[in-house]
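*Asks:* What follows is a predicted protein model with its sequence.
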Amino acid sequence: MSGSILTLKEIEDLATAALVGAGASQGSAAAVARSTVKAERDGIRSHGLMYVPIYAEHVVCGKVNGLAEPVVEHSHPGAVRVDAQSGFAHPAIDAGWSEFTGAARENGVAALTIYNSYNCGVLGHHAERLAEEGLLGLCFTHAPASIAPVGGKKAVVGTNPFAVGVPDGEGGAAILIDQSASVIAKSEIMLRARQNEPIEPHWALDAEGRPTTDAALALKGSMAPSGGYKGFGIGLTVEILAACLAGAVLSKDASPFSGTAGGPPSTGQCFIAFDPAAFSGALFYDRISALTDAISTQENARVPGSRRIQNRIRIENEGVSVDKDLLDRINAFNK
């Protein structure tokens, strides 16, 4: 299907216009659009423009309050929490960010939790943001239930990713880890279902708990945990931090991030930041440099996060190819 090659600026403008057209405030729309641009820039298309019609649809139907004004509470010296007010996660995270990072520098460590929230896009981008500010960041977000415990059939936790951003001491990230509790992100299966393409046999289970290559059946069943019970354990860990600690609803009670049913999902996020200066200081960067060298100097090995940098260089030069169907769906909200 024919489409267009868009620059990153054009993608940002397109996403912003669609979200404002759907009824979101300029500030909320801009925050989500920036996240969309970063996903496309890094080649993570399952979290990029593909999601904009879903975001816009959720503003229209009320799953997301596009006009929400986040409420920030600095409850303890190292603790900041934000009520997203059923709005987008991105502006809620932005609302608490400066107090959070300031607390981390003052105390050596601090945490930010978000509740009454929504999908926060690519979690690794928030970890990278912390690394760029010279902080070691641990990030967690949960999602509507899609992973059943090993041996079970009923989903209890979501794909529940975690991310780690490691500063390089020069305003960038030396290491960026971003992975989910499932073998693959659910958005990738959604993308395959939309394109009527099969999935890999180890990615998901059908409603009866059997492996399937049919993306549509997978969406009616559950995601396969990465590493079996170990992956489910990671999902539980994220659930404890991003749902229980944050005061968000459990994954099993959250409405889906796709479709219009169920009202606001009311999910949550948790971010923890360490200031290396408060711990090992300059020695931290020496150790990180030695660690990354031990990986990168091996043939065919790469430091986590390095592929995104390569994608950025290419995509910033070449632009992003967007098919006509997706453009039409996005532009339908651009009033």
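*Replies:* Looks like it arrived, so ask away.

*Asks:* hey, let's count contacts and neighbours off CA atoms from now on
*Replies:* Will do.

*Asks:* T267 against A243, yeah?
*Replies:* Yes. Shown here, T267 and A243 form a contact pair, counting by Cα atoms under 8 Å, at 6.7 Å.

*Asks:* can you count the residues close to the nearest residue to V60 once chain neighbours are set aside?
*Replies:* Excluding its sequence neighbours, the residue lying closest to V60 (Cα to Cα, 6 or more residues apart in numbering) is A22, at 5.7 Å. Using other Cα atoms under 10 Å, the number of residues around A22 comes to 23.

*Asks:* Please apply the same query to P265.
*Replies:* Neighbour tally, P265, other Cα under 10 Å: 25.

*Asks:* do the one 10 residues further on as well
*Replies:* The number of residues packed near D275 is 25, by other Cα under 10 Å.

*Asks:* got the contact list for it?
*Replies:* Going by Cα atoms under 8 Å, 6 or more residues apart in numbering, D275 touches 104-105, 108-109, 134-136.

*Asks:* give me that answer again for 6 Å
*Replies:* By Cα atoms under 6 Å, 6 or more residues apart in numbering, the contact set of D275 is 105, 108, 135.

*Asks:* Kindly report the same for V164.
*Replies:* 127, 137-138, 176-177.

*Asks:* hmm, back to that, which of the contacts of D275 sits closest to F88?
*Replies:* Comparing those against F88 with Cα to Cα places L135 closest, at 24.4 Å.

*Asks:* Could you measure from the residue nearest to that closest one when sequence neighbours are not counted over to L136?
*Replies:* In this structure, L135 finds its nearest non-sequential neighbour in D275, 5.0 Å apart by Cα to Cα, 6+ apart. Distance from D275 to L136, counting by Cα to Cα, to the nearest Å: 6 Å.

*Asks:* Then I5?
*Replies:* 36 Å.

*Asks:* Which one's more surrounded, the two?
*Replies:* Remark: of I5 and L136, L136 carries more neighbours, 24 against 13, as counted by other Cα under 10 Å.

*Asks:* Would you agree that one is in contact with F271?
*Replies:* No. Using Cα atoms under 6 Å, L136 is not in contact with F271, being 10.4 Å away.

*Asks:* can you give me the strands in the chain?
*Replies:* Counting by DSSP state E, the chain has these strands, from start to end: 3-6, 71-76, 79-83, 109-117, 136-141, 162-167, 173-179, 204-205, 222-223, 267-274, 320-323.

*Asks:* and the comparison structure, right after this:
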Amino acid sequence: MTTIDAERLEVFAASLLEELGAPADTAAKVAVSLVDADRTGHTSHGVLRIPTYGEMIADGVLVPDAEPAVEQSAGGTAVVDGGNAFGQLVGRRAVDILVERASEDGIAGVGIRNATHLGRIGEWAEQVADQKLCFLSFVHTSGGGLVVAPAGSTTRRFSTNPITAAVPTFDQLPFSLVLDMATSQVAHGKLDAAEADGKALPAEWAVTPEGEPLTDPSEMGSFREGDEWGAIRPLGGTTAGHKGTGLAVMAELFAGLLGGGPVAGQRDPQSWFNNGAFFIAIDPARFGDRDRMADQVQAFVEHFRAADSHPSVAAGDAAGSSPLLPGEAEYQTAQERAEDGIPLPERVVTQLTELADQYDIKHPFTDE
């Protein structure tokens, strides 16, 4: 691992994005979001993505100087067409509208289409919860980049279709409660991160075409290389995969019907992914007293923290060793990395260094 200060990484990431065609202001905003993902422990959605964005730009599926536009707007609803801009711009635009409308009307919904890659959805959830609003979202990939099989199958029919929810804690905690989860056993980016770290995959994460556990992430290939490598399992795996399948179906249709983009089955599944989504925000103050809600949060947190951490009960392959509230791991990681810097896998450092050399940009990974 190579460790780097967040501010230096942001400057470097913005420089690379500008070379890929992004205007300076856009590059800076995207870099902030990418480094925020690295800071909170989500390497899969951090600067690791920049080479992929470069490929998307080269293939014409990401337009680096595009800006999102509001296509429909009425009352507490709106539809944002990303215009194939950087998804980090689209997410910001959607959140701005969502917060404004929910603050005015008590509840708001924003459909999103053509957003390329929205990045870490937890970032948008946190921004809404910071305004003392509740948040819920459904995200899909508009029929492209399918990597997840339904329960009982090895045929890819979904993306990882994340569902995200957030609740403000009314100053009872230094972070909002944010659940940001794939409806598959694991997000696809976690497989990239495992390969970058040289780690094997847990047997319950993915499956070969023959139905056997797929544990070598280097065998997975690209989501655009046909059906040779198998699929990621739905959330619940071999025990309760029907539940993850059901959640994936709902995320697919909420995002597609309300965002307006195509759903799986309406376009070439080997094409690039293009996020669509439906974001919801609710002002809890319209439903009761904030002081009462703060007391409720405090009581629940105390109740939750009273649970024991039993050494013989596993929390899961992607979880820590003790019970944590949703969003707590990200908060703890961000605090640590503010002091110690952001660790990057060597494969990511190599890819970014090669991209920097291609554009004759000085990289920050050595002091030379």
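*Replies:* Received the coordinates, thanks. These figures come from a predicted structure and were not determined experimentally.

*Asks:* Could you get me the TM-score between them?
*Replies:* Scored against TM-score structural alignment, normalised by the length of the first structure, the superposed chains reach a TM-score of 0.90; 328 aligned residues with a Cα RMSD of 2.2 Å.

*Asks:* Which of the contacts of D275 of the first structure are retained in the second structure?
*Replies:* Contacts conserved in the second structure for the contacts of D275 of the first structure, using both residues aligned by TM-score structural alignment, their matches' Cα atoms under 6 Å: 108, 135.

*Asks:* Would you mind finding the match for H140 of the second structure in the first structure?
*Replies:* Using TM-score structural alignment, the equivalent of H140 of the second structure in the first structure is H142.

*Asks:* So for that match, what's the nearest residue that isn't a sequence neighbour?
*Replies:* N160 (4.3 Å).

*Asks:* List the residues that contact the one you found.
*Replies:* 141-143, 180-181, 235, 238.

*Asks:* D216 of the second structure too?
*Replies:* A200.

*Asks:* The closest residue to E197 of the first structure other than its chain neighbours and G221 of the first structure: what is the separation?
*Replies:* Leaving aside its chain neighbours, E197 of the first structure sits nearest to A215 (7.3 Å; criterion: Cα to Cα, 6+ apart). According to Cα to Cα, A215 of the first structure and G221 of the first structure sit 10 Å apart.

*Asks:* With L283 of the first structure instead?
*Replies:* L283 of the first structure is 48 Å from G221 of the first structure, by Cα to Cα.

*Asks:* These two - which one has more neighbours?
*Replies:* Comparing L283 of the first structure with G221 by other Cα under 10 Å, the one with more neighbours is G221, at 24 against 12.

*Asks:* one step back: for the strands of the first structure, which one ends up most surrounded?
*Replies:* strand 222-223 (a mean of 30; mean count of other Cα atoms under 10 Å).

*Asks:* how far out from the middle of the chain is it?
*Replies:* Between the mean C-alpha location of strand 222-223 of the first structure and the chain-wide mean there is a distance of 18 Å, by Cα atoms, centre = their mean, to the nearest Å.

*Asks:* Could you pull up the average distance between it and the second structure after superposition?
*Replies:* Once fitted to the second structure, strand 222-223 of the first structure is off its aligned match by 0.8 Å on average (mean Cα distance after the TM-score superposition for the first structure).

*Asks:* what helices or strands is that strand leaning on?
*Replies:* Strand 222-223 of the first structure sits against strand 204-205, with contacts defined as 3 or more Cα pairs under 6 Å, 6 or more residues apart in numbering; DSSP states H and E.

*Asks:* Where in the second structure does the strand it packs on align, residue-wise?
*Replies:* Taking TM-score structural alignment, strand 204-205 of the first structure hits residues 206-207 over in the second structure.

*Asks:* post-alignment, that stretch versus the first structure, mean distance?
*Replies:* For stretch 206-207 of the second structure, the mean deviation from the first structure after alignment is 0.7 Å (mean Cα distance after the TM-score superposition for the first structure).

*Asks:* what about that stretch, distance to the chain center?
*Replies:* Relative to its parent chain, stretch 206-207 of the second structure has a centroid offset of 21 Å by Cα atoms, centre = their mean.

*Asks:* ditto for stretch 16-29 of the first structure
*Replies:* 20 Å.

*Asks:* what's the answer for stretch 159-172 of the first structure, then?
*Replies:* Worked out by Cα atoms, centre = their mean, stretch 159-172 of the first structure lies 13 Å from the chain centre.

*Asks:* How far does that stretch stretch from one end to the other?
*Replies:* By Cα to Cα, one end of stretch 159-172 of the first structure lies 27 Å from the other end.

*Asks:* now stretch 158-178 of the first structure
*Replies:* Start-to-end, stretch 158-178 of the first structure (Cα to Cα) is 15 Å.

*Asks:* again with stretch 80-91 of the second structure
*Replies:* Start and end residues of stretch 80-91 of the second structure are separated by 9 Å (Cα to Cα).

*Asks:* Onto which residues of the first structure does that stretch map?
*Replies:* Using TM-score structural alignment, stretch 80-91 of the second structure pairs with 82-93 in the first structure.

*Asks:* Longest helix in the first structure, please.
*Replies:* Secondary structure of the first structure read by DSSP state H shows that its longest helix is helix 89-107.

*Asks:* what helices or strands is it leaning on?
*Replies:* Using 3+ Cα pairs under 6 Å, 6+ apart: helix 89-107 of the first structure touches helix 26-41, strand 109-117.

*Asks:* Can I get these in TSV including distance to R329 of the first structure?
*Replies:* TSV is the format used below for those (distance: least, Cα to Cα, whole Å):
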stretch	distance to R329 of the first structure
helix 26-41	16
strand 109-117	25
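
*Asks:* Which position in the second structure pairs with E57 of the first structure?
*Replies:* Checking TM-score structural alignment: E57 of the first structure goes with E55.

*Asks:* How many residues are close by that match?
*Replies:* Around E55 of the second structure there are 13 residues (other Cα under 10 Å).

*Asks:* D357 of the second structure too?
*Replies:* For D357 of the second structure, the neighbour count with other Cα under 10 Å is 12.

*Asks:* OK, contacts around the residue positioned nearest the centre of the second structure?
*Replies:* With distances taken as Cα atoms, centre = their mean, R120 lies nearest the centre of the second structure, 2.9 Å away. Counting by Cα under 6 Å, 6+ apart, R120 of the second structure touches H45.

*Asks:* what lines up against it once you look at the first structure?
*Replies:* Under TM-score structural alignment, R120 of the second structure pairs with V122 in the first structure.
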